[in-house]
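Student: just to be clear, the model below is a prediction. Sequence and coordinates:
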Amino acid sequence: MDQKRQRRHVLRVDRRSYAQLQAAVQQGLLLPCDTVVGSMRNGTVYRPAPWSLQHQQLLDDDRLQLGDLVIQGAMTHVPAPEFRALVQASPTYMTYPGLAPLVQQLRDQTPAFKDDLWQAGLRAAVAAGRVTVGVNGTVVGPGPAYRWLPQETRLTQHLGHWFVLLAFEAEATPRTTSTLVAGVDVGLNPLATAVCRDVAVAGIRRADLRGLRIEERLLGEHLLYAAARGALCDLTKWLAERAGVVVVEHLDLTTFASRYPQRSREHALTDWQMSWLPQELHARGIRLARVDPARTSQMCSVCPSFTLGTRVGRVFECPNGHQIDAHINAAQNIIRRWWATRRRAHQA
């Protein structure tokens, strides 16, 4: 078993807090420091003044208190164990009552799901108003024991935007002894499909948020994120228990003309691919590899030679008569591409 280690997550700060943060810098409430944030090496990093470091808590899903500062942003965009640690360290954290069943309904994807009934439950929660709850009243169930490290909180200004860096102490994790290779195909419906001898799928139901008032719609978006967060954290655990290498596509979200980049952020996929999954795999000694995504969804993974096929709904078909789930086909092609890359490197 390894010793406990830190895990760090960079969260976006809402623009409404920018002016307040600039004033805090001028007033000496935020002090420049030499902390390095890997993805933002050219940014300026600040640590809160000692008073702020000692008095931090999550007020609700959108607000973090740092002493006299209250900043708004995507404060729930951390994995489930870390979110649980935030709530445990925040005695006045407030949320709406009765949310856990609504999140579970999104994850179950049962045929009995009714948008109108789900919306009625959401409206009832908003009508009841926020209340102070313990950790058992949140939308995260039991999980491993993590601890929030407020003394490590930092704020970063990078390319005109502000981000908050939160640190956690993670429980010790066993190192892998597996030599299996897993391939992961990401999308939106489902969120991700993993192949490692057997198959695991992370998916949630797409709830209809039309016709809701602003506060209700914002809560609905939080619930969709919470459901996706839970599904993806379960998939991470599944991969960590099986694989020695996890292969994903190297996606450049800046090249997409569709709404996929925005929706992948709304459904926790971006956070999972870029931060949560790499940190968990690294902690367990599992290699994360990224491969070129070109045509991984267009080739047949069953044919021994390169064969293009077509997708009909969720089924991939090739001219040689093979039919396979399109997402499983893509995940298997991702594994094949990794092996091909290894062979070329060995020959070179």
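Tutor: That came through fine.

Student: CA atoms for contacts and neighbours, from now on please.
Tutor: Will do.

Student: count the neighbours of the nearest residue in space to Leu235 that is not next to it in sequence for me.
Tutor: Of all residues not flanking Leu235 in the chain, Ala202 sits nearest, at 6.3 Å (C-alpha to C-alpha, 6 or more residues apart in numbering). By other C-alpha atoms under 10 Å, 22 other residues sit near Ala202.

Student: distance of Ala202 from Val103?
Tutor: Ala202 is 14 Å from Val103, where distance means C-alpha to C-alpha, to the nearest Å.

Student: do Thr44 as well
Tutor: Taking C-alpha to C-alpha as the measure, Thr44 falls 37 Å from Val103.

Student: ok, structure two:
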Amino acid sequence: MAKLEIIATATFGLESVVKREVEALGFKVLKSEDAKITYMGDERAIVKSNLWLRCADRVLLKMGEFKAESFEELFQQTKALPWEEWIPEDGRFTVTGTSVKSKLHSVPACQSIVKKAIVERLKETYACEQFSETGAEFTVKVTILKDRATITIDTSGAGLHKRGYRINDVAAPIKETLASAMVQLSFWKEGRLLVDPFCGSGTIAIEAAMLARNIAPGLQRKFAAEQWPTIKNELWKEERKKAFSAINYNAEVRILASDINPAAVKGATANAEEAGVDDCIEFSVQPVAKVMASEEYGIMIGNPPYGERIGEKADIQKIYKDLQKFFVKNPTWSLYLVTSDKEFETQFREKPADRRRKLYNGRIETCYYQYYGIKPPKSNA
């Protein structure tokens, strides 16, 4: 199999998590930059990356990178790339783009030039003037940053956060990729109790259960590259089969998830069933004030509501007070909480968070606050 450069794109703040995931799959990381991890792999690596990366947004095949200060340079260097190795004669392809701090600042013009260059290359290869465009779909992206162009093809299709289990949604849901990162950045692991008192559609609890059971996040969905002739169907079948056999049904997973909204809990339960993890999550309808600690050294991970109106603010301040009471009573517990409310830290307790990390839920800037409880004895750790 050919050696390829692959890029896993990531939301700002999650690069280190995605890098760890890429390395855990056995691939050599070449570069870790803002919002992307570049690594070496082959066709099988594209398949495994799409099936297994929990926190990446997309998996891109890197076609080339070069300096482009004029449309002529962009055209010629794009045309020089081996497009026929990936796009068949009947392939459908679209070109998207971005340009930041570059001489070629008109994105529509850059997209048009790249499209024309690819068409010219394919015309010469397939010796034809017209293409039917009835086959597999290819999304080419041209990204120009400080006059340096990177040309990629998207192998994922829909973003990787679309796992396929979310059949019921709530307002302003947390993205699956962010939920998984929150769990991975916490001290929670198999055997410890996990509580999410603001479960909404159940995403944090479901992602934690899938992580503990080693369920590949992409098992229930399809990817753009599954239709590409260059990546054989056998590879997808083999890697899916391996992923199914890797599921650990014996993992000790104990998760309590609750919400004040009965409709949200009903939807979360259905989503957990769809994900195949409903047997290790106990859902209930209750406010934060009713959450009890049935044991020591538990982990609470949550995404509380936030609002602008006076009534909402009063409700949210009560939630913070209830959380505060819980953690005063239970000093062995740890709290991991993501919110866009910049007042949370000062309202929760005088002592600042042990760690903070700026993260994005879609386009919303949030902060991930981490408060560490008393460490468990080593036998319980």
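Tutor: Received the coordinates, thanks. Remember, it's a predicted structure, so these values are computed and weren't measured experimentally.

Student: would you pull the TM-score for this pair?
Tutor: Remark: TM-score between the superposed chains equals 0.22 [TM-score structural alignment, normalised by the length of structure 1]; 136 aligned residues with a C-alpha RMSD of 6.6 Å.

Student: pretty sure the residue nearest to Leu235 of structure 1 sits against Ala192.
Tutor: Yes. Ala202 of structure 1 is in contact with Ala192 according to C-alpha atoms under 8 Å; the separation is 5.2 Å.

Student: where do the contact lists of these two overlap?
Tutor: Here Ala202 of structure 1 and Ala192 have Leu232 as joint contacts, going by C-alpha atoms under 8 Å, 6 or more residues apart in numbering.

Student: packing partners for the helix or strand hosting Ile335 of structure 1?
Tutor: Secondary structure from DSSP states H and E places Ile335 of structure 1 in helix 326-347. Secondary-structure packing of helix 326-347 of structure 1 (3 or more C-alpha pairs under 8 Å, 6 or more residues apart in numbering; DSSP states H and E): strand 181-186, strand 192-196, strand 245-249, strand 287-291, strand 315-317.

Student: quick one: closest of those to Arg229 of structure 1.
Tutor: Of all those, strand 192-196 sits nearest to Arg229 of structure 1, with 11.9 Å by C-alpha to C-alpha.

Student: mind checking which helix or strand Ile319 of structure 2 is in?
Tutor: helix 310-329.

Student: so which elements touch that helix?
Tutor: Here helix 310-329 of structure 2 touches helix 344-348, going by 3+ C-alpha pairs under 8 Å, 6+ apart.

Student: in the helix it packs on, which residues are buried?
Tutor: For helix 344-348 of structure 2, the neighbour count (16 or more other C-alpha atoms under 10 Å) marks 344-345, 348 as buried.

Student: what is the nearest of those residues to Cys110 of structure 2?
Tutor: Nearest member of these to Cys110 of structure 2, counting by C-alpha to C-alpha, is Phe344, at 43.7 Å.

Student: where do the strands of the stretch 251-381 of structure 2 begin and end?
Tutor: All strands of the stretch 251-381 of structure 2, identified by DSSP state E, counting those that start in this stretch, fall at 254-259, 281-285, 299-302, 334-339, 355-361, 364-371.

Student: rebuild those as CSV, extending it with mean neighbour count.
Tutor: Formatted as CSV, the strands of the stretch 251-381 of structure 2 follow (neighbours: other C-alpha atoms under 10 Å):
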stretch, mean neighbour count
strand 254-259, 24
strand 281-285, 19
strand 299-302, 24
strand 334-339, 23
strand 355-361, 17
strand 364-371, 17
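
Student: for Arg58 of structure 2, which of those is the nearest?
Tutor: Across the strands of the stretch 251-381 of structure 2, Arg58 of structure 2 has its closest neighbour in strand 355-361 (15.5 Å, C-alpha to C-alpha).

Student: what's around Leu58 of structure 1, how many residues?
Tutor: Counted by other C-alpha under 10 Å, the residues lying close to Leu58 of structure 1 total 23.

Student: now name the helix or strand holding it.
Tutor: Here Leu58 of structure 1 sits within strand 56-60, counting by DSSP H and E.

Student: can you check Val10 of structure 1 too?
Tutor: Assigned by DSSP H and E, Val10 of structure 1 belongs to strand 5-12.

Student: that strand packs against which elements?
Tutor: strand 161-170.

Student: and the strand it packs on, what does it pack onto?
Tutor: In terms of contacts (3+ C-alpha pairs under 8 Å, 6+ apart), strand 161-170 of structure 1 is packed against strand 5-12, strand 147-148, strand 154-158.

Student: now do the buried residues in that strand.
Tutor: For strand 161-170 of structure 1, burial by neighbour count (16+ other C-alpha under 10 Å) applies to 162-170.

Student: list just the nearest of those to Gln57 of structure 1.
Tutor: Closest approach to Gln57 of structure 1 among these (C-alpha to C-alpha): Leu166, at 11.5 Å.

Student: out of everything not next to it in sequence, what's closest to Gly97 of structure 2?
Tutor: Among residues not flanking Gly97 of structure 2 along the chain, Val142 sits closest, at 4.7 Å (C-alpha to C-alpha, 6+ apart).

Student: so the one you found, which state does it fall into?
Tutor: strand (DSSP: H, G, I helix; E, B strand; the rest coil).

Student: and the helices in the stretch 51-200 of structure 2?
Tutor: All helices of the stretch 51-200 of structure 2, identified by DSSP state H, counting those that start in this stretch, fall at 71-79, 107-126, 176-184.

Student: the second one packs against which elements?
Tutor: Contact here means 3+ C-alpha pairs under 8 Å, 6+ apart; on that basis helix 107-126 of structure 2 packs against helix 71-79, strand 92-100, strand 137-145.

Student: of these, which is nearest Asp322 of structure 2?
Tutor: strand 92-100 (45.2 Å).

Student: report the angle between that closest one and strand 137-145.
Tutor: In terms of direction (axes from the mean of the first three to the mean of the last three C-alpha atoms, to 10 degrees), strand 92-100 of structure 2 departs from strand 137-145 by 20 degrees.

Student: go through strand 92-100 of structure 2 and flag the buried ones.
Tutor: 92-93, 95-99.
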